[in-house]
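Chemist: prediction below, plus the sequence it came from.
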Amino acid sequence: MRILITGGAGFIGSTYVRRLLAGDYPEQAGADVTVLDKLTYAGNRANLAPVADHPRLSFVQGDIADRALVGDLTAGTDLVLHFAAESHVDRSIAGSAEFVTTNVLGTHTLLQAALDNGVTTFVHVSTDEVYGSISEGSWPETDPLEPNSPYSASKASSDLLARAFHRTHGLDVRITRCSNNYGPYQHPEKVIPRFVTNLIDGEPVPLYGEGGNVRDWLHVDDHCRGIALVAGKGRPGEVYNIGGGTELSNRELTERLLEAVGKDWSMVRRVPDRKGHDLRYSVDICKISTELGYTPQVPFDDGLAATVAWYRDHPEWWRPLTAPTATAAG
């Protein structure tokens, strides 16, 4: 089997690559893996350092919107795992053009190349943010897409393109929508690594408003395990939500991070709320659990403690990535 993994030097994609090459996904055992990554600020070759010399891994630096390159890489490919995306909401609010180019046009380029070159299966990795905001209950996969940020709108657009390539052309496309990920190797623009690295350095952390926004937290290992199940046993044309089962307000998350790093609320700075800030996300995971046997396996407290320890032990990885001024997240 030959697998193309886009965005494979990013946080989630690199986790998948490391786990796959370690033999964690039996249905992909022995596969040859090609990583395609543009190496923007969020892509980092250091994320692949543990498997850099693996004989079944090759790395290509390039853009998913490059038709010629993507055409070459999809020729002879059995499975495309499409992780590549611009993903930071704050950045999309400041300027959304890159999000449209990468998330919409780039995804279209990949889908067309997959169709033209007879790719067997295409897994499109998306986000729960495409659903919008939900005050109570949880979204099933059949709920309408009502994105509220330029980021989530660009991801919703890519989801619809993926669905259309299945319905129109018969391409075996499978879509996953995850809740908020956390774990090692996550870029420090995101809330958990931002708060942890700031606190380690004795810097204050920014909290939007009163911190009442609620997110479901999913360890990246559980997310990647869910994606592997969808790639191996999912149904063509279907959407699968992947969640972690731990809902916390941003204030509750901040409390846990302060405790984990041994700091108190004097380190917290209130900042004005984000434009269009969704109040709550929550995905229903009954479908992937019933059909594919998925259950989150990393308890949040254990996963958070291990994540904090990883950042404490690897300052050489995150210090070069730390912005001079913190931005709020979540």
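Modeler: Perfect, thanks for sending it.
Chemist: contacts and neighbour counts: CA atoms only from here.
Modeler: Noted.
Chemist: which residues in the chain form helices?
Modeler: Using DSSP state H, the helices of the chain run over 11-21, 67-74, 89-94, 97-99, 107-116, 150-169, 191-200, 220-233, 250-261, 286-292, 300-313, 315-318.
Chemist: surely Val119 and Thr74 touch.
Modeler: Yes: if you go by C-alpha atoms under 8 Å, Val119 and Thr74 touch, sitting 6.9 Å apart.
Chemist: returning to what we had before: let's have the helices of the chain in a markdown table, adding mean neighbour count.
Modeler: Shown next, in a markdown table, are those (neighbours: other C-alpha atoms under 10 Å):
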| stretch | mean neighbour count |
| --- | --- |
| helix 11-21 | 22 |
| helix 67-74 | 18 |
| helix 89-94 | 17 |
| helix 97-99 | 18 |
| helix 107-116 | 22 |
| helix 150-169 | 21 |
| helix 191-200 | 22 |
| helix 220-233 | 22 |
| helix 250-261 | 18 |
| helix 286-292 | 16 |
| helix 300-313 | 16 |
| helix 315-318 | 14 |
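Chemist: structure B:
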Amino acid sequence: MRILVTGGAGFIGSAFVRRLLTGGAERVTVLDALTYSGNLANLAPVAGHADYAFVRGDIRDPDTVSRVMAGHDAVVHFAAESHVDRSIAGALPFVSTNVQGTQVLLDAALRHGVGRFVHVSTDEVYGSIDEGHWREDQPLAPSSPYSASKAGSDLLALACHRTHGLDVVITRCSNNYGPYQYCEKLIPLFVTNLLQGKRVPLYGDGGNVREWLHVDDHCRGIETVLRHGRAGEIYHIGGGAELTNRELVGRLLAACGADWSAVDHVADRKGHDRRYALSAEKIRDELGFAPEIDFTEGLAATVAWYRENRDWWRAPAAEAVAGA
């Protein structure tokens, strides 16, 4: 199978590419604009692979997308503006990339007869849930410009399946963590700051609840959906490890040899969802998928990776947008 991976130089996309090429059975083309969070160093472990090709380009450019799309059997679409704080500061790039860019890809996939289009989305499209777990048929209620733009792209992908018959499958995941994550997100921001003896910001009372999923489990789930998911369906890939932000920060402080004196309590984010939680019954029952990486062990390994790879993050960390 020849697979086009958009956003393949980013955190999750690069983990997926490394997984595919390490397996050795696929030909992979990465399309990435290399904006601030895209980094070719993320793909260095597979850069010399005979079945790997990289194209620098923007998913909003129809000519580039059409040229790259030709000859591929499947698309796995990661490319997106993804940081909520940045979307609150300025929503237009999120609408342009996440909505318009997705439509450009869908149009090209139809034109070139692509066999499967996997659209990678997020639990944030549902908004907040006080108790219980969202199921795949839950109505969307996004709270931020980021999640609204992802919800829009989800609906475009489903509409393309229903109107034109494109084989579309959507995945929605919980919060990811692991190596190579850009340092604006909570875990790498806090770890890299603490390793440098800097302070860290915690929003509000720290009671916001998130469910955590290791990036390697996420990529294994996406590959499962790519190969075995039903066309037109949505699959949740949940991590199952629920923590308040305050609980998570406590673990990060301990892992980095710091204490609560390093934490600044800052004003809460606008429109901050209180809790996300996904039901992962469907992907378990239909496709036999469940996460395998224990959160405590995965978090310890992630902290160790940032401690051992300071050259990778030192420059990007200085540019990161603070906030958790």
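Modeler: Good, I have the coordinates. Note that the structure is predicted; figures quoted are calculated from it, not measured.
Chemist: tm score of chain vs chain?
Modeler: TM-score of the superposed chains, computed with TM-score structural alignment, normalised by the length of structure 2, equals 0.99; 324 aligned residues with a C-alpha RMSD of 0.8 Å.
Chemist: quick revisit: need the residues touching each of Val119 and Thr74 of structure 1.
Modeler: Residues touching both Val119 of structure 1 and Thr74 (C-alpha atoms under 8 Å, 6 or more residues apart in numbering): Val80.
Chemist: nearest to Ala52 of structure 1, out of the helices of structure 1?
Modeler: helix 11-21 (9.5 Å; C-alpha to C-alpha).
Chemist: superposed on structure 2, what's the mean shift for the closest one?
Modeler: Compared with structure 2 after fitting, helix 11-21 of structure 1 deviates on average by 0.4 Å (mean C-alpha distance after the TM-score superposition for structure 1).
Chemist: what's in contact with that helix?
Modeler: 5-8, 25, 28-29, 33, 42-43, 47-48, 50-51, 54, 56, 83-84, 184-187, 220-221, 224.
Chemist: likewise for stretch 95-115 of structure 2?
Modeler: 59-62, 65-66, 69-75, 79-81, 117, 145, 149-150, 152-153, 156-157, 160, 164, 166-167.
Chemist: again, 6 Å this time
Modeler: If you take C-alpha atoms under 6 Å, 6 or more residues apart in numbering as the criterion, stretch 95-115 of structure 2 is touched by Ile59, Arg60, Pro62, Ser66, Ala70, Asp73, Ala74, Ala80, Ser149, Ser153.
Chemist: which part of structure 1 matches it?
Modeler: Mapped onto structure 1 using TM-score structural alignment, stretch 95-115 of structure 2 covers residues 100-120.
Chemist: what lines up with Asn230 of structure 2 in structure 1?
Modeler: Asn isn't right for residue 230 of structure 2; it's Arg. Going residue by residue (TM-score structural alignment), Arg230 of structure 2 aligns to Arg235.
Chemist: residue contacts, its match?
Modeler: Contacts of Arg235 of structure 1 by C-alpha under 6 Å, 6+ apart: none found.
Chemist: can you tell me the closest non-neighbouring residue to the aligned residue in structure 2 for Glu141 of structure 1?
Modeler: The equivalent of Glu141 of structure 1 in structure 2 is Glu136 (alignment by TM-score structural alignment). Spatial nearest neighbour of Glu136 of structure 2, excluding adjacent residues (C-alpha to C-alpha, 6 or more residues apart in numbering): Ile234 at 6.1 Å.
Chemist: distance of that neighbour from Leu252 of structure 2?
Modeler: 33 Å (C-alpha to C-alpha, to the nearest Å).
Chemist: what do you get for Thr171 of structure 2?
Modeler: From Thr171 of structure 2 to Leu252 of structure 2 the distance is 28 Å (C-alpha to C-alpha).
Chemist: just His49 of structure 2 next, same as before
Modeler: 35 Å.
Chemist: and the contacts of helix 11-21 of structure 1, which are buried?
Modeler: 5-8, 25, 28, 33, 42-43, 47-48, 51, 83-84, 184-187, 220-221, 224 (16 or more other C-alpha atoms under 10 Å).
Chemist: in strands, which of those fall?
Modeler: Members of these lying in strands (criterion: DSSP state E): Ile5, Thr6, Val33.
Chemist: what is the aligned counterpart of the last one in structure 2?
Modeler: The pairwise alignment with structure 2 assigns Val33 of structure 1 to Val28, based on TM-score structural alignment.
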